[in-house]
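Trainee: Please find the sequence and the predicted model below.
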Amino acid sequence: MSEYENIRIESPITGVRQIILNKPEKRNAISTPMRTEILEALQTHDIDDDVRVTIISGAGDCFSSGYDLTSGGLMENSPLYSAPGDGQWTRQATDSWFSIWDLAKPVIAQIHGYAMAGGTELASACDLIYMADDATIGYPVVRVMSTPDWQFHTPILGLRASMEMMLTGNTYTAEEAVQVGFANRAYPPSALQEEVLAIAETVARVPSDLQQVNKRSVHRSFEVLGGRTAIRAAQELQALAAYQESVKEARKNPFKAIKEAFD
């Protein structure tokens, strides 16, 4: 397997690969190099006959704290082309996560600790999500900086739950995340890896040629209901947020603003 700087690849059981976000000292913040490596690894797994399903998890005390704002521009050496102009970054993020939807093989997110902001975007792009029952999710930066880049909330969580998350920036417990449809199930932290591997093993038993049709049938139905279009439409509003006076002020000192958002 290829060596990566920001992720680690393991083969816990036959037919299953595990991508581990491997920047625990930065709480697995998603930099452009990390995002590039995640997508590259997933695409490699998609054409590897020995792989039938991939799990994405995080090293250290959490899944991911969100996008890494300390490692240079998020558009620097991007893995995908995005048309320039207002909203370029949001288009880039949206295209990145849609590329996971469009893979042939299933991808599972395994969340412990917390998944915040961009971390929830990565997780929601996966086909299945399982959480430790003491884990939390949220998008606190809506309080100070912007709407989400990948606006999955309304089509996946529904109107009321997504509105509450957008207007308050509050976090959800694992139990709440399951109730609103963000996650499939929650397990005790000590059992999370074992339970997710058991599910992955079940998924891996289905032949890949059939499984990719199963996966696509769900996504195509979701698209017919307008899910992909809704996410695309909301991405354009993220660019509009940058023109709001309060956001302009917050972006003068983004790290201070983000710290306040999490308080």
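Mentor: Nice, I can see it.

Trainee: from here on, contacts and neighbour counts on C-alpha atoms
Mentor: Noted.

Trainee: Now do the contacts for the residue positioned nearest the centre of the chain.
Mentor: Centroid-nearest residue in the chain, with CA atoms, centre = their mean: L122, separated by 1.1 Å. L122 is in contact with W97, counting by CA atoms under 8 Å, 6 or more residues apart in numbering.

Trainee: distance of it from M34?
Mentor: For L122, the distance to M34 (CA to CA, to the nearest Å) stands at 12 Å.

Trainee: do G72 as well
Mentor: Using CA to CA, one obtains 13 Å as the distance from G72 to M34.

Trainee: between these two, who's got more neighbours?
Mentor: Shown here are G72 and M34; by other CA atoms under 10 Å, M34 has more neighbours (21 against 10).

Trainee: list the contacts for the more buried one?
Mentor: Neighbour list for M34: 5-7, 21 [criterion: CA under 8 Å, 6+ apart].

Trainee: go on, D134?
Mentor: 112-113, 173-174, 188-189.

Trainee: most neighbours, which of those residues?
Mentor: So for the contacts of D134 (other CA under 10 Å), the most neighbours sit at H112, 29 neighbours.

Trainee: With secondary structure, distance to N28 and neighbour count as extra columns, can I get the contacts of M34 in CSV?
Mentor: Formatted as CSV, the contacts of M34 follow (DSSP: H, G, I helix; E, B strand; the rest coil; distance: CA to CA, whole Å; neighbours: other CA atoms under 10 Å):
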residue, secondary structure, distance to N28, neighbour count
E5, coil, 12, 11
N6, coil, 9, 20
I7, strand, 9, 23
L21, strand, 6, 27
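
Trainee: What strand or helix carries T36?
Mentor: helix 32-46 (DSSP states H and E).

Trainee: The top helix by length along the chain: which residues count as buried?
Mentor: Scanning the chain for the longest helix, with DSSP state H as the assignment, gives helix 208-224. Buried residues in helix 208-224, defined by neighbour count with 16 or more other CA atoms under 10 Å: 208, 211-212, 215-216, 219.

Trainee: next one: stretch 58-76
Mentor: By 16+ other CA under 10 Å, the buried positions in stretch 58-76 come out as 58-60, 62-68, 74-75.

Trainee: again with stretch 97-115
Mentor: By neighbour count on 16+ other CA under 10 Å, the buried set for stretch 97-115 is 97-98, 100-101, 103-115.

Trainee: Same check on stretch 36-44?
Mentor: 36-39, 41-43.

Trainee: roughly how far is it from the heart of the chain?
Mentor: 14 Å (CA atoms, centre = their mean, to the nearest Å).

Trainee: Quick one: residues in contact with it.
Mentor: Counting by CA under 8 Å, 6+ apart, 4, 6-7, 19, 54, 78-79, 96, 99-100, 103 sit against stretch 36-44.

Trainee: one step back: out of the buried residues of stretch 36-44, the closest to A132 would be?
Mentor: Nearest to A132 among the buried residues of stretch 36-44: I38, at 22.0 Å, using CA to CA.

Trainee: Got another one to weigh against that:
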Amino acid sequence: MTASTNTIAYEVRDHRAYITLNRPDRLNAITAEMAREIRGAVAAANDDSTVRVIILQGAGRAFSAGYDLKMYAEGGIDHQPEVWDPIQDFRAMKANTDDFFSLWRSAKPTIAKVRGYAVAGGSDIALSCDLVVMAEDAKIGYMPARIWGCPTTAMWVYRLGAERAKRMLLTGDTIDGVQAKEWGLVIDAVPEADLDGAVEKLADRMVSVPTNQLIMQKFMINQAYDNMGLQSTQTIATIFDGITRHSPEGRWFVDFAQEHGFDAAVKWRDQGRFIPDGGGELPTADEVATLDGIRK
């Protein structure tokens, strides 16, 4: 069985459902439509008695580069109205989070296959899977922790523990697949050329197990996370995500993007340039021109 929607492709073969994020021209950047279609594909795989394992991947050279925020930050859509409605914001972001987390709540086990980038919201999707296999040179991280975001799935702390989660989210740094494996964030990291084979080998071991057994083992493990307050942690993370985008610093970031372009704003953030408390003056054109890869 094969199918496609606006943002994903779906295929079933050999007791596996393959869900492919399919916006390669935008590095599989996330839209609300994509989030909903991920959830729909997960539901279809769970309803298919021939499927035992779900494999999630990205088309092209990246898993996902995060939310498609260029249109918001540069002003194509008014993302910061004069009066912010926090409940409307929460409902929208909670819906996306729940859609991503259908991978975790799925009765059938899920494997994320990561090449290129799984960053920002893309890391939320990858870390919602039960197991993550990365290419050694792939990058994972949540750069919006520096400004304009909080990871709504909260899976960094549940996978890494408090100290290493703080190391990632207090810096917004990315790490490669090798370090992600060393830290226990992902189950394996292999050379990019071996990634497809490594995921299939793992899936081979899993699809030989009866579906009932797979589901019971997964539900038992997930229950331990629920007992640790996973759902309430996600609620506060989603609230904080909305606040980060509507704080004075968040407004500063949007003004920066509208003045100099979203690419320049992201480079300022990700290259570790100083971000003032409470917003403050925007960088000058000359200062922006010093960013790596930015020209006047």
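Mentor: The structure has been received and is ready for your questions. Since this is a predicted model, take the numbers as computed values, not measurements.

Trainee: which one among the contacts of M34 of structure 1 gets closest to A135 of structure 1?
Mentor: Nearest to A135 of structure 1 out of those is L21 (CA to CA; 16.6 Å).

Trainee: I137 of structure 1 versus the aligned partner of V119 of structure 2 in structure 1, what's the distance?
Mentor: When structure 1 is aligned by TM-score structural alignment, the residue opposite V119 of structure 2 is M116. In this view, M116 of structure 1 and I137 of structure 1 are 6 Å apart by CA to CA.

Trainee: Among these two, which residue is more densely surrounded?
Mentor: More neighbours surround I137 than the other of M116 of structure 1 and I137, with 28 against 25 (other CA under 10 Å).

Trainee: So the more buried one is in contact with Y114, correct?
Mentor: Yes: the pair I137 of structure 1 / Y114 is scored as a contact, 5.6 Å apart, by CA atoms under 8 Å.

Trainee: helix, strand or coil for the residue nearest to the centre of structure 1?
Mentor: helix (DSSP: H, G, I helix; E, B strand; the rest coil).

Trainee: So which residues of the stretch 1-150 of structure 2 form strands?
Mentor: Ranges of strands in the stretch 1-150 of structure 2, per DSSP state E, counting those that start in this stretch, are 2-4, 8-13, 16-21, 53-58, 110-114, 117-119, 131-135, 139-141.

Trainee: mean per-residue distance, the last one to structure 1?
Mentor: Overlaying structure 1 shows strand 139-141 of structure 2 at a mean distance of 0.8 Å from the equivalent residues (mean CA distance after the TM-score superposition for structure 1).

Trainee: Would you mind giving the residues in structure 1 matched to that strand?
Mentor: Alignment of strand 139-141 of structure 2 against structure 1: residues 136-138, by TM-score structural alignment.

Trainee: Give me the contact list for that stretch.
Mentor: By CA under 8 Å, 6+ apart, stretch 136-138 of structure 1 touches 113-117, 120, 165, 169-174, 177.

Trainee: The longest helix of structure 1 aligns to what range in structure 2?
Mentor: Across structure 2, the stretch matching helix 208-224 of structure 1 (TM-score structural alignment) is residues 211-227.

Trainee: same deal with stretch 165-181 of structure 1?
Mentor: Mapped onto structure 2 with TM-score structural alignment as the criterion, stretch 165-181 of structure 1 occupies residues 168-184.

Trainee: rewinding a little: list just the nearest of the buried residues of stretch 58-76 of structure 1 to K256 of structure 1.
Mentor: D68 (14.6 Å).

Trainee: so the closest one sits right up against A29, yeah?
Mentor: Yes: the pair D68 of structure 1 / A29 is scored as a contact, 4.7 Å apart, by CA under 8 Å.

Trainee: sorry, back to before: could the strands of the stretch 1-150 of structure 2 go into JSON lines alongside distance to P86 of structure 2?
Mentor: Output for those, formatted as JSON lines (distance: least, CA to CA, whole Å):
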{"stretch": "strand 2-4", "distance to P86 of structure 2": "34"}
{"stretch": "strand 8-13", "distance to P86 of structure 2": "30"}
{"stretch": "strand 16-21", "distance to P86 of structure 2": "29"}
{"stretch": "strand 53-58", "distance to P86 of structure 2": "32"}
{"stretch": "strand 110-114", "distance to P86 of structure 2": "32"}
{"stretch": "strand 117-119", "distance to P86 of structure 2": "25"}
{"stretch": "strand 131-135", "distance to P86 of structure 2": "33"}
{"stretch": "strand 139-141", "distance to P86 of structure 2": "26"}
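
Trainee: if we compare those, which one ends up closest to A198 of structure 2?
Mentor: So among the strands of the stretch 1-150 of structure 2, strand 131-135 is nearest, using CA to CA, at 7.9 Å.

Trainee: how close does the closest one sit to structure 1?
Mentor: Strand 131-135 of structure 2 differs from its equivalent in structure 1 by a mean of 0.4 Å after superposition (mean CA distance after the TM-score superposition for structure 1).

Trainee: for that strand, the distance to its chain's centre please.
Mentor: Using CA atoms, centre = their mean, the distance from the centre of strand 131-135 of structure 2 to the centre of the chain it belongs to is 13 Å.

Trainee: Next: stretch 161-177 of structure 1.
Mentor: Put simply, stretch 161-177 of structure 1 sits 16 Å off its chain's centre (CA atoms, centre = their mean).

Trainee: buried residues in it?
Mentor: 161-162, 165-166, 169-177.

Trainee: Kindly indicate which of these lies nearest A241 of structure 1.
Mentor: M166 (12.9 Å).

Trainee: and that closest one, how far is that from S146 of structure 1?
Mentor: Counting by CA to CA - M166 of structure 1 and S146 of structure 1 are separated by 10 Å.

Trainee: Run a quick neighbour tally on the nearest residue to S208 of structure 1 once chain neighbours are set aside.
Mentor: Nearest residue to S208 of structure 1, sequence neighbours excluded (CA to CA, 6 or more residues apart in numbering): R52, at 6.1 Å. Other residues lying near R52 of structure 1 total 28 when counted by other CA under 10 Å.

Trainee: so R52 of structure 1 touches Q212, yeah?
Mentor: No: R52 of structure 1 is not in contact with Q212 according to CA under 8 Å; the separation is 9.7 Å.

Trainee: Can you check which residues contact both of those two?
Mentor: Joint contacts of R52 of structure 1 and Q212 (CA under 8 Å, 6+ apart) are 105-106.

Trainee: Is the match of V119 of structure 2 in contact with D68, as I believe?
Mentor: No: M116 of structure 1 is not in contact with D68 according to CA under 8 Å; the separation is 11.6 Å.
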